[in-house]
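**Q** coords below, sequence missing:
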């Protein structure tokens, strides 16, 4: 069974803005799924639809086999959402907020679980303060705790680490990994693409309301990410038309320190490093240094969303 099955989801607002355009997406149960896209791509609209705070113009969504829009109460008891916007009641303490939130989900407060949430999210020493006394980062962590009080089967994290310092961000992700390892499905939106690459086993990228790709992270990086051979000559290399002709298919690029060439795969799947290196040395001479740079998720993201000018990843190919 899948956690989410989204079919033909579209949203057109009253002003005519089409935020989502016929998006279909399957989120496997137990996955740690990244939903990525530039600002304005439609991520927040999709999250708000999944959280049932925005109604779609068309399309269907099922959660664990149940219709999200016709079985709202059943679905909401099994879902926890951490929104981008920080909303809190300033007159209650974090512990009181968590107790009230438990009641909203129809659960009796589990004090042991609340203690664990406060501890894992570094809020124990602040549990007696009024929420208005908490910093922005503490309030965001309180939102995470609220989303988890009823032990949901699915957690949606919409930019959960914005404004959270590096150390606490790492502890939050350790906690999320533990929940995921225990079977909780996690859907994450973030602009920290290094985090998404490290944490997530699946990824979907949307732009202008359309789905560009959705697949396992390893498959995306294997099939779309490229590798480049960089050669350091201590200065930029001026490439001539003859160089481009001789190195056709290797996409030669001049960099600040020399030149870089795109690596491919032979018929048996091996890297063409040695052939590419030999071709470059024959053309430009032995380099002072050489190495390989592989694209990361950020490079792939920028290329797919066409926000990087097309060749920036190659231009950055250097030591």
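**A** On my side now, so go ahead. Note that this is a predicted model, so its numbers are computed, not measured.

**Q** Please make it C-alpha for all contacts and neighbour counts, starting now.
**A** Noted.

**Q** Near residue 221, how many other residues are there?
**A** Close neighbours of residue 221, defined as other C-alpha atoms under 10 Å, add up to 17.

**Q** Contact partners for it?
**A** The contact partners of residue 221, by C-alpha atoms under 8 Å, 6 or more residues apart in numbering, come to 296-297, 300.

**Q** now, which of those residues lie within helices?
**A** The helices, defined by DSSP state H, take in 297, 300 from those.

**Q** Any chance of CSV for the contacts of residue 221, columns neighbour count and distance to residue 132?
**A** Shown next, in CSV, are the contacts of residue 221 (neighbours: other C-alpha atoms under 10 Å; distance: C-alpha to C-alpha, whole Å):
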residue, neighbour count, distance to residue 132
296, 16, 40
297, 21, 38
300, 18, 41
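
**Q** So for stretch 280-288, first residue to last residue, what's the gap.
**A** End-to-end span of stretch 280-288 (C-alpha to C-alpha, to the nearest Å): 13 Å.

**Q** Setting aside sequence neighbours, what's the nearest residue to residue 147?
**A** residue 80 (4.3 Å; C-alpha to C-alpha, 6 or more residues apart in numbering).

**Q** Just put the contacts of residue 221 in TSV and tack on distance to residue 156.
**A** Output for the contacts of residue 221, formatted as TSV (distance: C-alpha to C-alpha, whole Å):
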residue	distance to residue 156
296	24
297	21
300	24
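
**Q** Closest one to residue 170 out of the contacts of residue 221, please.
**A** residue 297 (19.1 Å; C-alpha to C-alpha).

**Q** okay, pairing it with this:
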């Protein structure tokens, strides 16, 4: 069954104790992309992922993995993806090498193939030097890398990552980001949940913003930022007697409200294309400016606009 999508989610709904946790959520994940489920704690993103990976039964709706319905073809669907949760599923009393060997055997690999795959994964995730140490002595980042390695034993084309960098230090987070990029570069599709806006911005080709169980927006990070709108332009007018003229030119070029603080001008551009004509007009009028900064909207702005105050 051929499909251009790795995952197709239709009308997923889940209720706990009369509380709708996931409310009629639908989206597609394209092959070869990093798809982010972004939302605050309790938004429903992890519940959505658990239903997608058959760990939780939906009240209604459907999920297809590479065209296969997870309800009707559960075993086949599960064989097509790897899952790394927020907490390691590995045994802390034994080494990373032993863990990888055990999970390789559980995944049906022969003893010889299990040894080979274990060595490959230890090298890929920089765990060779600590391969024979008990996991109880591992850092959080090392445990997370091992858990991801376990989920990749069978080289799945689809990988679900549930908040993969929660609790990690900035350096280890950056290493995990690089690992995700490498997975995609080698042909994998990645679905990740995160509450970190910078993570979604750095990694995701597309982002679905979930709040109070509902899908409130979906698009590329750039598209979401454009929808929020408003590139912030700030500059200082060096001569006091030129301030009023500069404000007038800014209003004429942008058609928006211009904020003035002493000689500092702030204006929100609807489109970045408005910047050059304004600078040309200022130059023609011989208005001297300094401290020019242009700040694009961030996913923080998107997140705040889409989720704050929603009921």
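**A** Okay, I see it. Bear in mind that the values here come from a model prediction, so they are computed numbers and not experimental data.

**Q** rewinding a little: next, the contact list for whichever residue in structure 2 pairs up with the residue nearest to residue 147 of structure 1, please.
**A** Correspondence of residue 80 of structure 1 to structure 2, assessed by TM-score structural alignment: residue 82. The contact partners of residue 82 of structure 2, taken as C-alpha under 8 Å, 6+ apart, are 151-152, 156, 158-160.

**Q** Now, those residues that are in strands?
**A** Of the contacts of residue 82 of structure 2, the ones assigned to strands by DSSP state E are 158-160.

**Q** can you give me the helices in the stretch 51-200 of structure 1?
**A** 72-76, 94-104, 111-120, 136-148, 166-181, 193-199 (DSSP state H, counting those that start in this stretch).

**Q** Please identify the most buried of these.
**A** Greatest average neighbour count among the helices of the stretch 51-200 of structure 1 goes to helix 136-148 (a mean of 23), per mean count of other C-alpha atoms under 10 Å.

**Q** compared with structure 2, how much does that helix deviate?
**A** Compared with structure 2 after the fit, helix 136-148 of structure 1 shows a mean deviation of 1.4 Å (mean C-alpha distance after the TM-score superposition for structure 1).

**Q** quick check: that helix aligns to which part of structure 2?
**A** Going by TM-score structural alignment: helix 136-148 of structure 1 matches residues 140-152.

**Q** Identify the residues contacting the matching stretch?
**A** By C-alpha under 8 Å, 6+ apart, the list of residues contacting stretch 140-152 of structure 2 reads 82-84, 87-90, 96, 100, 103-104, 121-122, 125, 127, 135, 159, 164-165, 167-169, 172-173, 176.

**Q** Sort out which one of the ones in strands among the contacts of residue 82 of structure 2 lies nearest residue 190 of structure 2 for me.
**A** Taking C-alpha to C-alpha as the measure, residue 159 is the one of these closest to residue 190 of structure 2, at 4.9 Å.

**Q** So the closest one is in contact with residue 187, correct?
**A** No: contact criterion C-alpha atoms under 8 Å: residue 159 of structure 2 and residue 187 do not qualify, at 11.0 Å.

**Q** With residue 84 of structure 2 as the reference, measure out to residue 193 of structure 2.
**A** With C-alpha to C-alpha as the criterion, residue 193 of structure 2 and residue 84 of structure 2 are 11 Å apart.

**Q** Report the set of residues contacting both of these two.
**A** In contact with both residue 193 of structure 2 and residue 84: 161-162, 164, using C-alpha under 8 Å, 6+ apart.

**Q** Give me the nearest residue to the most centrally placed residue in structure 2, chain neighbours excluded.
**A** Ranked by distance to the mean C-alpha position of structure 2 (C-alpha atoms, centre = their mean), the top residue is residue 200 at 3.0 Å. Of all residues not flanking residue 200 of structure 2 in the chain, residue 36 sits nearest, at 6.1 Å (C-alpha to C-alpha, 6+ apart).

**Q** Also residue 252 of structure 1?
**A** The spatially closest residue to residue 252 of structure 1, leaving aside those adjacent along the chain, is residue 261, at 4.7 Å (C-alpha to C-alpha, 6+ apart).

**Q** The one you found matches what in structure 2?
**A** For residue 261 of structure 1, the aligned residue in structure 2 is residue 267 (criterion: TM-score structural alignment).

**Q** tell me, how many neighbours does that match end up with?
**A** Residue 267 of structure 2 has 22 neighbouring residues, counting by other C-alpha under 10 Å.

**Q** And the one 10 residues further on, by the same measure?
**A** The criterion is other C-alpha under 10 Å. On that basis, residue 277 of structure 2 has 14 neighbouring residues.

**Q** Tell me, how many residues neighbour the closest residue to residue 134 of structure 1 other than its chain neighbours?
**A** Nearest non-adjacent residue to residue 134 of structure 1, counting by C-alpha to C-alpha, 6+ apart: residue 126, 7.7 Å away. If you count neighbours by other C-alpha under 10 Å, residue 126 of structure 1 ends up with 16.
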